[in-house]
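[1] Please work out how this folds:
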Amino acid sequence: MSTPTTAVSSSTSAADQASETAAASAGVQVRMLTELPELDGVYHLYDSIWRPDPKNPPVTTELLRALTKAGNYVSGAYDGDELVGACVGFFSAPAEVAMHSHVAGVSTAARGRNVGFALKLHQRAWALQRGVTAISWTFDPLIRRNAYFNLVKLAAHPAEYLTNFYGGMHDSINNGDDTDRLLVRWDLDTPAVTTAATTHPTGLTIQSMPEATIALDRSPDGRPILNSSKPTSALVLVAVPSDIEGLRQTDPTAAKAWRAALREVLGGLLADGARVVGFDRAGWYVLELPARGLI
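    Okay, here's the model as predicted:
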C-alpha cells in the first residue's frame, strides 16, 4: 500500500509532467519570476492587456516584488525572450491549505495557443509541490470563453456568485461595468482535474438535454430574455451573450441589461442551492436544481 508521502509524490510528478507538456504544446517556457526587470515586465504586459485607468492598474511592480519576497506565486510564459503571459497568486489563510489566483493574462498576439492553460497547469504543479490542495479565483461570468476555459478545460467548479466584487473598473475589458464575478474552486488532485490536465474535455451540449428548462435566453437581436416560469426539470440553462466585451463598446445599455439579468438568474439560482454542472461552449451554463426547486 502506498504511503501518503508516496501518493503525494506521484501526484506531484504527474502534475509536473502535465505542466511541461502543456507548455511545450503552447510553444512557451513557463517559469517563476522574482527579479525586478521580470516583475516590471509583468506590470507592462498587464497594462497592455487591460489598458486600465493609470491610477488603478491590475498590479504594480512593487506589489509583485513584495508577493514574491513573501513566497507567493508569480510566473511568466516566454516565447523566446518575449513575455507573452503571466499569472499571480497568493496563499490563503494557513488552515485552508489553499491559494487565491488573483490575476492571469495572455498577450493578444499569443491568444489561441493555450498559453493560459500552460500557466494554470504550472501553477497547479507549483502548488501541489507545496502541499496546497486547492486554488480559487474569480472571473466575469458574462465572458463566454472564460467560462468554458475555467469550468470545462480546467474543471474548476463555481463556489459563489459575487455582486460587483471589485467595484467599477474603468479599463478596456470592463469599461466601467459592475464587476460581478463567479468565484471558482480548483481542487487540484481530484479525478476530474487530473483528467482535464491531460486530455481535451468537450463539456456538455444543450442538444443532449432537451428536457432542460431555459431560465435565461437570448433574443434574436442578442438581448437577454428572462423566463419567469418555475422550472419543470432538474436541469436549468442560463445563457450568456456571444461577445460581452464588444457589446460594452457598441451597446452599453444591452451590456448592462445582461449584467442585471445574469445577476438575477445565475446569482439567484446559486443562492438558492443550485449547482453548476457544466458549460456549453455555445454560451450556456448548465445548472442542477436541488430537489425542492422542482414543481
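[2] When you work out contacts or count neighbours from here on, use the C-alpha atoms and nothing else.
    Fine.
[3] Helices of the chain, start to end?
    Taking DSSP state H as the test, the helices found in the chain are 4-26, 36-50, 61-69, 115-129, 144-148, 191-198, 244-250, 252-262, 268-271.
[4] And this one, please, so the two structures can be compared:
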Amino acid sequence: MGKIRVFGLALTILFFAVRLQIAYGLGGYRSSGGVLKRSWEAIALPGSDDESVRVERFIHHHRSLLGVPDNPDIEIVLQKTVSTNIGLRYVFEQRAYGLPVFESPLILIVSGDRVRTVFNELSTYPFSRQTPVVSSGEALNIAISNLDSKHLRADPEAALGYTSSGKLIYRLRLPGLNPPADWEIWVDAVSGAILRQVDRRIFADGSGRIFDPDPKTALEDNSLTDQGDSNAAIPEEAYTNVTLLDLNDPPVGGLYYLDGPFVSTSETNNRAAEPSPEFLYWREDDRFEEVMV
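    Predicted structure coming up:
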C-alpha cells in the first residue's frame, strides 16, 4: 500500500510540474490550450517489468495532460513499435466509439524507464457516437463521380472514421489507372459532401532543420538550458537536417507549406511558407516548431 501511495504522489508531482512548465514555456515542453503537444525532456514511466505495460499506464495516468476527453469510448490503441537509435518508438492511434480518428497520432519514444520524446496530435474534440447516413458504396460512387477518369488499376479501399474535428467520414483510397493517380478522398458519411481530395503521388520532398530527439540527448550534455528559445543557448551541432516527405507540389500561390501525408500545420496562425521546399529555421523562429511537428 505504501508503494502505491508513493507512486500516486510521484504522478501528482509530475503532473503539476509539467503543467507549470508548459504553462510558462519552460524546459523542453510545448503546449496548446494547456495540453502537452511536444516534449524533449525525459519523463519517468510508471513501474512494471514490462515496458509496454509502463507505456500504457503512462498514457492512462496522463489522459488529461495529453488532452484525451474524459470518455471511456475514446481509446488510444497501439498500432506499431519501431526501433530507433535512441529508443523504441510507440505509435498509437486514437479511436472514438471503435472507429479510427484519422491523422491524430500519439508517438512516444521510450528508452529504459523514461519517455524521451512526446509527439501528440491527439484530438481533444468531445466526440459523440454517430451513425452514417451514406453507405460505403454510395460514398464510393460519390468519390468516383468526382474524378475525371473512372478507371482504377486496383480495388478501392474505404474506411469509416472520424476527423479530428469530430466529423464522421469515409476515407476512400482510389488507385487511378489513366492518368495514374493515388486518390485519397474524404466523404462526409452524413451529408455525402466531399471534404478532401488529394492525389498522394503529386508531392515534393523538402528539407527541414530539427532536434532529433532533443539537444541534451544529441550532444549528451545535461547542462543545456532552454533560455527562452534562445539560439545562443543551443550549439549548431544539436540540430539535424532531415528530409520532409510528400509536401504540396505544385506550390500553392508559388509557396510550399508543411502539408504532409500524416501532419498538416494548416491550423497554425502565420504558418511557415517558402518559395522552395526548404524549411531551415533556428529555434528562436516560431516556424521551427512547425518543422518539429
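[5] Once they're superposed, tell me the TM-score.
    Once superposed, the chains reach a TM-score of 0.26 (TM-score structural alignment, normalised by the length of the second structure), with 140 aligned residues with a CA RMSD of 6.7 Å.
[6] and among the helices of the first structure, the most buried is which?
    helix 115-129 (a mean of 24; mean count of other CA atoms under 10 Å).
[7] Residues in contact with that helix: which ones?
    11-12, 15-16, 18-20, 22-23, 26, 28, 30, 73, 75-77, 85-87, 99, 104-106, 133, 135, 154, 188, 197 (CA atoms under 8 Å, 6 or more residues apart in numbering).
[8] so that helix versus helix 4-26, what angle?
    Counting by axes from the mean of the first three to the mean of the last three CA atoms, to 10 degrees, helix 115-129 of the first structure lies at 160 degrees to helix 4-26.
[9] if we can go back for a sec, make CSV from the helices of the first structure and add distance to Leu216 of the first structure to it.
    Converted to CSV, the helices of the first structure look like this (distance: least, CA to CA, whole Å):
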stretch, distance to Leu216 of the first structure
helix 4-26, 35
helix 36-50, 29
helix 61-69, 40
helix 115-129, 29
helix 144-148, 15
helix 191-198, 28
helix 244-250, 15
helix 252-262, 8
helix 268-271, 11
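[10] Which one, of those helices, ends up nearest to Leu182 of the first structure?
    Closest approach to Leu182 of the first structure among the helices of the first structure (CA to CA): helix 144-148, 9.2 Å.
[11] related to what we said a few turns ago, out of the helices of the first structure, which comes closest to Tyr161 of the first structure?
    helix 268-271 (7.0 Å).
[12] so what's Ser136 of the first structure up against?
    Ser136 of the first structure touches Ala98, Met99, His100, Ser101, Leu183, Val184, Arg185, Trp186, counting by CA under 8 Å, 6+ apart.
[13] Mind putting these into TSV with distance to Tyr46 of the first structure and neighbour count?
    Formatted as TSV, the contacts of Ser136 of the first structure follow (distance: CA to CA, whole Å; neighbours: other CA atoms under 10 Å):
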residue	distance to Tyr46 of the first structure	neighbour count
Ala98	24	23
Met99	21	24
His100	18	20
Ser101	15	20
Leu183	21	19
Val184	22	21
Arg185	23	22
Trp186	23	24
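[14] so which two of the residues you listed are the farthest from each other?
    Of all pairs in those, the most separated under CA to CA is Ala98 and Leu183 at 14.0 Å.
[15] What lies in contact with stretch 65-77 of the first structure?
    28-36, 39, 42, 64, 83-91, 115, 119, 123.
[16] Give me the subset of the residues you listed lying in strands.
    Using DSSP state E, the members of these that fall in strands are 29-32, 83-91.
[17] Neighbour count says what about the residues you listed? Which are buried?
    The neighbour count (16 or more other CA atoms under 10 Å) marks Gln29, Val30, Met32, Leu83, Val84, Gly85, Ala86, Cys87, Val88, Gly89, Phe90, Phe91 as buried among these.
[18] out of those, who's nearest Leu247 of the first structure?
    Closest to Leu247 of the first structure, out of all of those and judged by CA to CA, is Gly85, at 25.4 Å.
[19] Can you tell me, leaving aside adjacent residues, what's nearest to that closest one?
    Val106 (4.1 Å; CA to CA, 6 or more residues apart in numbering).
[20] picking up where we left off before, in strands, which of the contacts of Ser136 of the first structure appear?
    Counting by DSSP E, the contacts of Ser136 of the first structure place Ala98, Met99, His100, Ser101, Leu183, Val184, Arg185, Trp186 in strands.
[21] and the end-to-end length of stretch 32-39 of the first structure?
    10 Å (CA to CA, to the nearest Å).
[22] The residue nearest to Gly85 of the first structure reaches Ile49, doesn't it?
    Yes. The pair Val106 of the first structure and Ile49 qualifies as a contact (CA atoms under 8 Å) at a distance of 7.5 Å.
[23] before we move on, back to that, of the helices of the first structure, which is nearest Pro158 of the first structure?
    Comparing the helices of the first structure by CA to CA, helix 268-271 comes nearest, at 9.0 Å.
[24] From the contact counts, what lies against the closest one?
    In terms of contacts (3 or more CA pairs under 8 Å, 6 or more residues apart in numbering; DSSP states H and E), helix 268-271 of the first structure is packed against strand 157-162.
[25] by contact count, what packs against the strand it packs on?
    strand 181-187, helix 268-271, strand 275-280.
[26] Reformat those as TSV; add distance to Ala127 of the first structure.
    Conversion of these to TSV gives the following (distance: least, CA to CA, whole Å):
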stretch	distance to Ala127 of the first structure
strand 181-187	11
helix 268-271	28
strand 275-280	25
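[27] Out of these, the one nearest Arg259 of the first structure is which?
    strand 181-187 (10.4 Å).
[28] isn't Leu160 of the second structure right next to Leu168, touching?
    Yes. At 7.3 Å, Leu160 of the second structure counts as touching Leu168 under the criterion of CA under 8 Å.
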